[in-house]
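[1] here is the input, now give the coordinates:
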Amino acid sequence: MTKREEKKRLRRLLLERVQALPPTYCRKADEAIYRHVVSLPAYQAARVICAYVGMAHEINTKPLIERMLAEGKRVGVPLCVGKGVMEMREIGGLDELQAGTWGILEPAPDAPLLQPDEIDLGLIPCVSGNEEGQRLGYGGGFYDAYLAKAPFLRVLLCRKAMMTAPIPLEPHDAMMDVVVSEDGAVYCSSRKNFEEIFH
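    Sure thing, here's the model as predicted:
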């Protein structure tokens, strides 16, 4: 079985698992993840953050986005512009989002473009991740392609119940710097002293 086939099989199993998670667990986990993210020194120091808008079964990131905007941070949200290609577009509020690809809430196509090197920190979605900084995405390749040209700090959000190890990796798979679950933040980056940079 190739790595790609292994990932496909694991993704299918985990997507079944996430559908079965109790709503009360998800809500409590998401609230704890919110608290851990906003207490990160890197989050507090960041002026520009990109964040995904969670779908029904994903971590609810809307309260995080609202907090960032209320704190005067600039916020970018992904806009799919082609097969496996996305951009980060700046928003001023959640009301500017509209249903786009696969029903995911996206910025309008004329929203201001954020360049990858303008962004200080990114909140990254996953099907699964682990404390080694490995990530299993949805298979579209959007984030791996984007992160290949993005120097910002990568913070993966993953409920503990969805973590798995090891994750089969291919050469193009992006590694994460920090993994945040309801249990707290784990620093897994090979970038030495990156946290001190933000103090």
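[2] use CA for all of it now, contacts and neighbours both
    Will do.
[3] quick one, longest strand in the protein?
    Assignment by DSSP state E gives strand 74-82 as the longest strand of the chain.
[4] tell me the contacts of the most centrally placed residue in the chain?
    Central residue of the chain (CA atoms, centre = their mean): residue 124, 1.3 Å from the mean position. The neighbours of residue 124, taking CA atoms under 8 Å, 6 or more residues apart in numbering as the test, are 51, 52, 154, 155, 156, 157.
[5] shouldn't the fourth one be in contact with residue 120?
    No: contact criterion CA atoms under 8 Å: residue 155 and residue 120 do not qualify, at 10.9 Å.
[6] here is a second sequence; please produce its structure as well for comparison:
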Amino acid sequence: MTDAPPPSSKPEWRKWARERRRGLPVAELSPRMNAHLATLLAQHGARHVLLYSAFGHEPDPAGVMEAHPAHYYLPRTEGRSLRVHPLPAPMVQHRYGFLEPSPAAPQVEPGVLEAVVLPGLAFDRRGYRLGYGQGFYDRFLLEAPHALRVGFVPQDLIVPELPTDPWDLPMHYLVSEQGVTPCYPPLP
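    Below is the predicted model:
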């Protein structure tokens, strides 16, 4: 966890986190993070796991697919929602530059998911996530209420406390290059 400056608003925190993340060697951190993620998924018996397509300076969770046998899925944006597509799937480039499943790819209901691995600009020790501000995952998590919520984040972007909104849901765990941190509410 890092000692972060005290920005007061989510936009200020986003600016701080983007700048901080640009200086991190996420390509070097991702393999260690994936090893910890694989262990966590195995401990929870997660066999249906939603990942995300990393872009920019995000750590990449795709390496977990080699370490933990499971059914993996990726989200696709549709309007203001996320749709779930099993992998492998034909991919297209999103307008922001990352790859996502084609609209023609097979789709499943979010309720099939046992774990959701979430990106974020930063997370706090309580498990709250600072996203990009569009609310895709905030809305999506309500569709998969029983899934294990896992924040995938470099240790330098875990801060003591972030501002939250009433609709924000905390992660059950944070996975960094240093290991797995249980959050509130902890799961067995």
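[7] overlay the chains and give the TM-score.
    The TM-score (TM-score structural alignment, normalised by the length of structure 2) is 0.87; 180 aligned residues with a CA RMSD of 1.9 Å.
[8] circling back: out of residue 155 and residue 120 of structure 1, name the residue with the larger neighbour count.
    residue 155 (25 against 20; other CA atoms under 10 Å).
[9] show me what the more buried one aligns to in structure 2.
    Aligning on TM-score structural alignment places residue 155 of structure 1 opposite residue 150 in structure 2.
[10] returning to what we had before: any idea what the residue nearest to the centre of structure 1 aligns with in structure 2?
    In structure 2, residue 124 of structure 1 lines up with residue 118, judged by TM-score structural alignment.
[11] and if you look at residue 183 of structure 1?
    By TM-score structural alignment, residue 183 of structure 1 lines up with residue 178.
[12] just residue 111 of structure 1 next, same as before
    Using TM-score structural alignment as the criterion, residue 111 of structure 1 maps onto residue 105 of structure 2.
[13] what of residue 133 of structure 1?
    Per TM-score structural alignment, the equivalent position to residue 133 of structure 1 in structure 2 is residue 127.
[14] that match and residue 181 touch, don't they?
    No: with contact defined as CA under 8 Å, residue 127 of structure 2 does not count as touching residue 181 (9.0 Å).
[15] who has more neighbours out of the two?
    Using other CA under 10 Å as the criterion, residue 127 of structure 2 and residue 181 rank with residue 127 on top: 28 against 16.
[16] what separates that one from residue 76 of structure 2, distance-wise?
    Per CA to CA, to the nearest Å, residue 127 of structure 2 is found 24 Å from residue 76 of structure 2.
[17] residue 107 of structure 2 too?
    10 Å.
[18] look at those two and report which has more neighbours.
    Neighbour tally, residue 107 of structure 2 and residue 76, criterion other CA under 10 Å: the higher count belongs to residue 76, 23 against 18.
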